[in-house]
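K.L.:
this is the structure alone, sequence omitted:
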């Protein structure tokens, strides 16, 4: 496998085969928003990658791996594995970005953009509503079994893109970029009901401030906007749930479309 012989015979060959399979699986888990979250310890990610690679090597014993990983052909094969894994994980990353976009729109309309919280998935910061949306989307993602479906797709990708034939082609890269437009569209649909209610509240606040200049616009508009936004979120919760469920389904469909020859 690597052009070196440590004297362990077939056991050594199986070990390096598992290490090679971990390349694609590890890249996919690293790019995925849930599995590759910054809050997940590195040891857990490595252990999960190794376990999936062992199952894949048993389930697909006919996978041909490079004869020497340290050769030019072996390094090119590793680069191809990384490309496929990152593509499969990046589709989920785009899907999980839609609620964050919606939260930015809602938080800005409610005047709560200053309420920032740590994002355990991305490692950065997000608004309070963004954290709430991500938690809800993650629970839906796990409750529907989408994580198991996605792992199965990553495993089945070895049949569609065996080692050495991992170039996705421009059509698939364009499809991934096109899925980003669906991400912005979904984020807008999530935020639209709440943003419309906040717009009406701001219009009413502006009318009141013109009719009664003695009223403090900031003291009246900010609490009204926050209360109206929370009420709109509660009322539109079923619609938001349907949008989240649609995000999960479309992300899996997009992942499946990448593996169509």
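P.N.:
Received it, and whenever you're ready, just let me know what you need. No experiment lies behind these values; they were computed from the predicted model shown.

K.L.:
alpha carbons only for contacts and neighbour counts from here, please
P.N.:
Fine.

K.L.:
where do the strands of the protein begin and end?
P.N.:
For the chain, the strands defined by DSSP state E cover 116-118, 125-127.

K.L.:
tell me what the last one is packed against?
P.N.:
What that stands for is strand 125-127. Contact here means 3 or more C-alpha pairs under 8 Å, 6 or more residues apart in numbering; DSSP states H and E; on that basis strand 125-127 packs against helix 72-110, strand 116-118.

K.L.:
next, the buried residues of that strand.
P.N.:
126, 127 (16 or more other C-alpha atoms under 10 Å).

K.L.:
likewise stretch 128-143?
P.N.:
Buried residues in stretch 128-143, defined by neighbour count with 16+ other C-alpha under 10 Å: 128, 129, 130, 131, 133, 134, 137, 138, 140, 141.

K.L.:
and stretch 151-169, by the same measure?
P.N.:
For stretch 151-169, a neighbour-count test (16+ other C-alpha under 10 Å) marks 151, 153-158, 161-164, 166, 168 as buried.

K.L.:
in TSV: these, plus distance to residue 93.
P.N.:
Conversion of the buried residues of stretch 151-169 to TSV gives the following (distance: C-alpha to C-alpha, whole Å):
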residue	distance to residue 93
151	15
153	16
154	15
155	18
156	20
157	18
158	21
161	21
162	24
163	24
164	26
166	21
168	18
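
K.L.:
nearest spatial neighbour of residue 261, skipping sequence neighbours?
P.N.:
residue 160 (7.5 Å; C-alpha to C-alpha, 6 or more residues apart in numbering).

K.L.:
so that neighbour touches residue 259, yeah?
P.N.:
Yes - using C-alpha atoms under 8 Å, residue 160 makes contact with residue 259 at a distance of 6.1 Å.

K.L.:
quickly list what's touching both of the two.
P.N.:
Both residue 160 and residue 259 lack any common contact, where contact means C-alpha atoms under 8 Å, 6 or more residues apart in numbering.

K.L.:
ok, back up a step: I'd like the strands of the chain as JSON lines, with distance to residue 45 appended.
P.N.:
Below are the strands of the chain laid out as JSON lines (distance: least, C-alpha to C-alpha, whole Å):
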{"stretch": "strand 116-118", "distance to residue 45": "21"}
{"stretch": "strand 125-127", "distance to residue 45": "22"}
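
K.L.:
which one of the ones you listed lies nearest to residue 102?
P.N.:
Of all the strands of the chain, the one in closest proximity to residue 102, counting by C-alpha to C-alpha, is strand 125-127 (10.4 Å).

K.L.:
alongside the first one, take a look at this:
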């Protein structure tokens, strides 16, 4: 016999009140760069998601009364996963734009062959992209960006409460268009160094036409590489302002996904 206070409706309410926030939080932690990487074991990510869920459940509004094995419960679960993955993807795009910018600069200056394995994602990237990735990770953690990201994400439980409605069609389109923002920002970040190295290559082309006997392959590659490294060193002074601007735009975009102005 099941006691009256432990009926199926009460059990379903308890499960929904804890399980649906867990799906959203766990999806977010599995995607974000500084936690959702191969360097952090899945057990630690799941433990952080469980701990965060236990802490915020008492502050959440009541969840809808839906049977645990109904079709509506499946839709709500998928909506929570989509919200968590979408907001985590917005944060991932911030880190990946610097990786793409590093690859653009490295390919232009002749460092495309110098690649190494990225332990966080398990893929090969150029040395410059790895340097940029480490730099922005340290800057992000030193500025407590991870705490701000988690705070902005937890606001979604207030702006997008647990229910049948999630990001909606407009939110999905905004996430799709975020890919173009990532590539445009990467091009703008890499444009000064790429343009400087391109001008050097044009000057070597003019020199080759003026003196055909010059061995452009033996002379142009090391000079172009040295000039590219000098350009990176000069442009590194403006690295922090660009990082702050793109981080601010990312947090504004995460709030726009939640319907905040």
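P.N.:
Looks like it came in fine. Just so it is clear, the structure is predicted and the values come from calculations on it, not from any experiment.

K.L.:
and the helices in structure 1, which stretches?
P.N.:
10-31, 42-59, 72-110, 128-143, 146-160, 170-211, 217-235, 237-257 (DSSP state H).

K.L.:
show me what the fifth one is packed up against.
P.N.:
Pointing back at helix 146-160 of structure 1 there. Applying 3+ C-alpha pairs under 8 Å, 6+ apart, one finds that helix 146-160 of structure 1 contacts helix 10-31, helix 237-257.

K.L.:
cool, the third one as well?
P.N.:
Based on contacts counted as 3+ C-alpha pairs under 8 Å, 6+ apart, the elements that helix 72-110 of structure 1 packs against are helix 10-31, strand 125-127, helix 128-143, helix 170-211, helix 217-235, helix 237-257.

K.L.:
what sits against residue 77 of structure 1?
P.N.:
Counting by C-alpha under 8 Å, 6+ apart, residue 77 of structure 1 has contacts 66, 163, 164, 166.

K.L.:
one more pass at 7 Å, please.
P.N.:
If a contact means C-alpha atoms under 7 Å, 6 or more residues apart in numbering, then residue 77 of structure 1 has 163, 164 as its contacts.

K.L.:
returning to that earlier point: turn the helices and strands packed on helix 72-110 of structure 1 into JSON lines, including distance to residue 88 of structure 1.
P.N.:
JSON lines is the format used below for these (distance: least, C-alpha to C-alpha, whole Å):
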{"stretch": "helix 10-31", "distance to residue 88 of structure 1": "6"}
{"stretch": "strand 125-127", "distance to residue 88 of structure 1": "24"}
{"stretch": "helix 128-143", "distance to residue 88 of structure 1": "16"}
{"stretch": "helix 170-211", "distance to residue 88 of structure 1": "9"}
{"stretch": "helix 217-235", "distance to residue 88 of structure 1": "32"}
{"stretch": "helix 237-257", "distance to residue 88 of structure 1": "6"}
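
K.L.:
of these, which is nearest residue 93 of structure 1?
P.N.:
Closest approach to residue 93 of structure 1 among these (C-alpha to C-alpha): helix 10-31, 6.9 Å.

K.L.:
contacts for the closest one next, please.
P.N.:
Taking C-alpha under 7 Å, 6+ apart as the rule, helix 10-31 of structure 1 contacts 1, 35-36, 49-50, 53-54, 57, 65, 78, 81-82, 84-86, 88-90, 93, 154.

K.L.:
tell me what angle it forms with helix 146-160.
P.N.:
Here the directions of helix 10-31 of structure 1 and helix 146-160 differ by 130 degrees (axes from the mean of the first three to the mean of the last three C-alpha atoms, to 10 degrees).

K.L.:
show me which residues of helix 10-31 of structure 1 are buried.
P.N.:
Buried, per 16+ other C-alpha under 10 Å, within helix 10-31 of structure 1: 16-31.

K.L.:
tell me which two of these sit farthest apart.
P.N.:
Distance extremes for the buried residues of helix 10-31 of structure 1: the farthest pair is 16 and 31 at 23.1 Å, using C-alpha to C-alpha.

K.L.:
what is the equivalent residue in structure 1 for residue 190 of structure 2?
P.N.:
Matched by TM-score structural alignment, residue 190 of structure 2 corresponds to residue 191 in structure 1.

K.L.:
who's in contact with that match?
P.N.:
Residues in contact with residue 191 of structure 1, defined by C-alpha under 7 Å, 6+ apart, are 102, 105, 106.

K.L.:
output these as a markdown table; include the columns distance to residue 249 of structure 1.
P.N.:
Shown next, in a markdown table, are the contacts of residue 191 of structure 1 (distance: C-alpha to C-alpha, whole Å):
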| residue | distance to residue 249 of structure 1 |
| --- | --- |
| 102 | 18 |
| 105 | 24 |
| 106 | 24 |
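
K.L.:
same list (these) but as a markdown table, adding neighbour count and distance to residue 40 of structure 1.
P.N.:
Formatted as a markdown table, the contacts of residue 191 of structure 1 follow (neighbours: other C-alpha atoms under 10 Å; distance: C-alpha to C-alpha, whole Å):
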| residue | neighbour count | distance to residue 40 of structure 1 |
| --- | --- | --- |
| 102 | 25 | 25 |
| 105 | 21 | 28 |
| 106 | 28 | 28 |
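
K.L.:
from these, pick the one nearest residue 146 of structure 1.
P.N.:
residue 102 (21.9 Å).

K.L.:
quick check: the closest one touching residue 188?
P.N.:
Yes - using C-alpha atoms under 7 Å, residue 102 of structure 1 is in contact with residue 188, at 6.1 Å.

K.L.:
if we can go back for a sec, drop anything exposed from the contacts of helix 10-31 of structure 1.
P.N.:
The neighbour-count criterion (16+ other C-alpha under 10 Å) marks 1, 35-36, 49-50, 53-54, 57, 65, 78, 81-82, 84-86, 88-90, 93, 154 among the contacts of helix 10-31 of structure 1 as buried.

K.L.:
who wins for proximity to residue 208 of structure 1 among the helices and strands packed on strand 125-127 of structure 1?
P.N.:
Comparing these by C-alpha to C-alpha, helix 72-110 comes nearest, at 18.1 Å.
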